[in-house]
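> Pasting a predicted model and its sequence here:
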Amino acid sequence: MLAAVLALALSQNAPTVPHPLKWEPRVDIPVTTALVGGWVLSEFAFKKQLGAPACRWCETNGFDLGVRSLFNPSMQPSPDGITAPHVASNLVGFVSLPILMVGLDALFSWREGGSIETFLVDVLIVLETTFSALAVNQFVKFAVGRGRPYTVGASDEIYASGHDVADNNLSFFSGHATFTFALASSAATVATLRGYKFAWLMWAVGIPLATATSILRLAADKHWTTDILLGSAFGLAAGILMPTFLHGRVGPVEARIAPMPNGLAVTGRF
């Protein structure tokens, strides 16, 4: 009995890595599935019906115009914005960043002795966080109906000739910025909560790539700076706060040994 008590007490000095995180499969799996499915449907099936046919927020301000002029000095309207940085933003934000974040998490989980379940739970938490942020972003974009920079001064012919006309008035706030900052920060936060030794690398890689994506969106004439700033801040906040408060570490066992008249007493949290 005494040996068992001493072993329990000594084990508290050797914390488990990866640390177990709070999650509830009966809640988190269906919620994440619904969030992902809802965003996909709203983006690819019902955007034309949900989006504003004309801008509801058409005015801009000196700050946004000034920054736009740095990236697009001509300030000329176009059907879809500027193609090269638009494609680059998709490649960086929707391909490179997710692959790197998932790949690093898989590597760190394996390195620290985590199971396949550990990795899959990490991915689930990141997906739940990212698409929760995107759900809010999508609702605001449809409700606000801010015209994209490339639509300013566009003739009806130019306005209607774009590849995705339903996307013309979904500028506020940036979905790319929301997605990339939520993904990068949630993946890095989960790695930090797990206690992965090189979790800092996910911050060092993810945040610069998210920032690069946002800058490319400005260069593509797809967003005003205020769209980017809010999307970045909102995505970053969601990515840090949701995993921290909804999926924090499972509390460790705490044991204390106290002498009693007839032996030893073990107290604590189990």
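Sure thing, it's come through. The structure displayed is predicted, hence computed values, not measured ones.
> CA atoms for contacts and neighbours, from now on please.
Noted.
> Doesn't residue 257 belong to a helix?
No. Residue 257 is assigned strand when assessed by DSSP: H, G, I helix; E, B strand; the rest coil, not a helix.
> what's around residue 25, how many residues?
10 (other CA atoms under 10 Å).
> go on, the one 10 residues further on?
Other residues near residue 35 come to 20 when the count uses other CA under 10 Å.
> what's the helix or strand hosting it in contact with?
For residue 35, the enclosing helix or strand under DSSP states H and E is helix 25-44. Outside of helix 25-44, the residues within contact range by CA atoms under 8 Å, 6 or more residues apart in numbering are 50, 124-125, 127-128, 131-132, 134-135, 138.
> Kindly reformat those residues as a markdown table containing neighbour count, distance to residue 195 and secondary structure.
Listed next are those as a markdown table, based on neighbours: other CA atoms under 10 Å; distance: CA to CA, whole Å; DSSP: H, G, I helix; E, B strand; the rest coil:
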| residue | neighbour count | distance to residue 195 | secondary structure |
| --- | --- | --- | --- |
| 50 | 16 | 42 | helix |
| 124 | 18 | 18 | helix |
| 125 | 24 | 16 | helix |
| 127 | 22 | 20 | helix |
| 128 | 25 | 20 | helix |
| 131 | 25 | 24 | helix |
| 132 | 24 | 24 | helix |
| 134 | 26 | 27 | helix |
| 135 | 17 | 29 | helix |
| 138 | 23 | 33 | helix |
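> ok, so of those, who is nearest residue 176?
Distance ranking of these against residue 176, using CA to CA, places residue 134 first at 9.3 Å.
> so the closest one sits right up against residue 175, yeah?
Yes. The criterion here is CA atoms under 8 Å, and residue 134 meets it with residue 175 at 6.8 Å.
> this is the other structure I want to compare:
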Amino acid sequence: MRAIAAITLSAALVALVSLSPAAAAEPSPELTYWPETDLPITVVGGAAWVATELAKKGLAPASCRWCAVGRLDASVRDAVVWRGNPDTAHDLSNVTVLGVAPASALGLTALAAWHDGRSENITADLLIVTEAMVVAMDLNQLTKYVVGRQRPYAHFGNDDVLCSHGGCSPPVPHDADLSFFSGHTTAAFSLAAASGTVASMRGYRAAPWVWAQGMAIAALSGYLRMAGDRHYLTDVLTGAAVGSAAGVLIPYLFHGPRPGVAGPDTRSFRLSIAPAHGGAGVGVAGHF
């Protein structure tokens, strides 16, 4: 998977560099951005998600509340699950969502700003993208604990999953009834949609590449969750819908340009990077 990640980012960099730099890019719109508000929301929301993961034993339902499986979910599950090695798909989905998807979304957004000569936007852009993902994941976590849907490997008694770690029991304690909806898919689609939305709102020339790369990776993550027998089709589709909605609406509704509204914007907080004695120097300036 390191090779996949390297190829993904290399292809993105080649695509950005290949864009014609003949005409200077128009100055990108300033987005509404309050670091004193957006940063705490992101940090507290992320901490809340981590806390609920650590407290899974007390929060997860003792048994499934949603145990039945519809015909569509059952038929798709039979068609796509990796027989004999579903854990390989599960591992690949972890690498994709925890590594490739954030590296692509955040990296391409930063590269798009840099390529257009708007490096001062990078800090705000990345925080907005991360904020959208955190909000989507908190909503996902709350829904999982409330709904209590049984995972497919548990419902169908898939020994390739249950007996693959030295004992025939759920591979992750207290996790067998947290299927709805897919957190991996939610994270990947929220990152893809938020990075694409921010790039489009800024008017970056590389915005189409940001959208295409992010959505392709997100779709792959959803497929791998089903191939690993961790989620049903409806889990994945719901995660894609919620993640995409959060990724589009949070930047658009809360961070879009507000003509005539006074207040801090992206120029109130800047991160600069410059060569220094064979290395790099980092500087932060702004109003805090």
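Done, it's in. Nothing here was measured: the structure is a model prediction, and the numbers come from that model.
> In the helix holding residue 35 of structure 1, which residues are buried?
Buried residues in helix 25-44 of structure 1, counted by 16 or more other CA atoms under 10 Å: 28-29, 32, 35-36, 39, 42-43.
> all strands for the stretch 51-200 of structure 1, in order.
Counting by DSSP state E, counting those that start in this stretch, the stretch 51-200 of structure 1 forms no strands at all.
> so how far is residue 221 of structure 1 from the closest residue to residue 51 of structure 1 other than its chain neighbours?
The shortest distance from residue 51 of structure 1 to any non-neighbouring residue, by CA to CA, 6 or more residues apart in numbering, is to residue 142 (5.0 Å). Distance check for residue 142 of structure 1 against residue 221 of structure 1: by CA to CA, to the nearest Å, it reads 19 Å.
> aligned partner of residue 246 of structure 1 in structure 2?
Matched to structure 2 by TM-score structural alignment, residue 246 of structure 1 sits across from residue 254.
> thinking again about what came up before, residue 162 of structure 1: which of the contacts of helix 25-44 of structure 1 is nearest?
Distances from residue 162 of structure 1 to the contacts of helix 25-44 of structure 1, taken by CA to CA, are shortest for residue 50, at 17.9 Å.
> right, and that closest one touches residue 142 too?
Yes. Assessed by CA under 8 Å, residue 50 of structure 1 is found in contact with residue 142 at 6.2 Å.
> how about residue 230 of structure 2, secondary structure?
With three-state DSSP as the criterion, residue 230 of structure 2 reads coil.
> which residue lines up with it in structure 1?
Residue 230 of structure 2 maps onto residue 222 in structure 1, by TM-score structural alignment.
> can you give me the helices for structure 1?
For structure 1, the helices defined by DSSP state H occupy 2-11, 25-44, 47-50, 62-71, 83-91, 97-111, 116-144, 156-160, 175-194, 199-219, 225-246.
> Dump those to TSV, plus distance to residue 253 of structure 1.
Putting those into TSV (distance: least, CA to CA, whole Å) gives the following:
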stretch	distance to residue 253 of structure 1
helix 2-11	9
helix 25-44	23
helix 47-50	49
helix 62-71	53
helix 83-91	45
helix 97-111	22
helix 116-144	20
helix 156-160	62
helix 175-194	17
helix 199-219	24
helix 225-246	20
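> So which of these is nearest residue 56 of structure 1?
Nearest of the helices of structure 1 to residue 56 of structure 1, taken as CA to CA: helix 116-144 at 6.5 Å.
> Which residue in structure 2 aligns with residue 37 of structure 1?
Match for residue 37 of structure 1 (TM-score structural alignment): residue 47.
> what does residue 203 of structure 2 align to in structure 1?
Checking TM-score structural alignment: residue 203 of structure 2 goes with residue 195.
> What of residue 183 of structure 2?
By TM-score structural alignment, residue 183 of structure 2 lines up with residue 175 in structure 1.
> I'd say that match and residue 139 touch.
No. Look at residue 175 of structure 1 against residue 139 with CA under 8 Å: they stay out of range, at 10.8 Å.
> Settle it for me: which of these two has more neighbours?
Remark: of residue 175 of structure 1 and residue 139, residue 175 carries more neighbours, 25 against 14, as counted by other CA under 10 Å.
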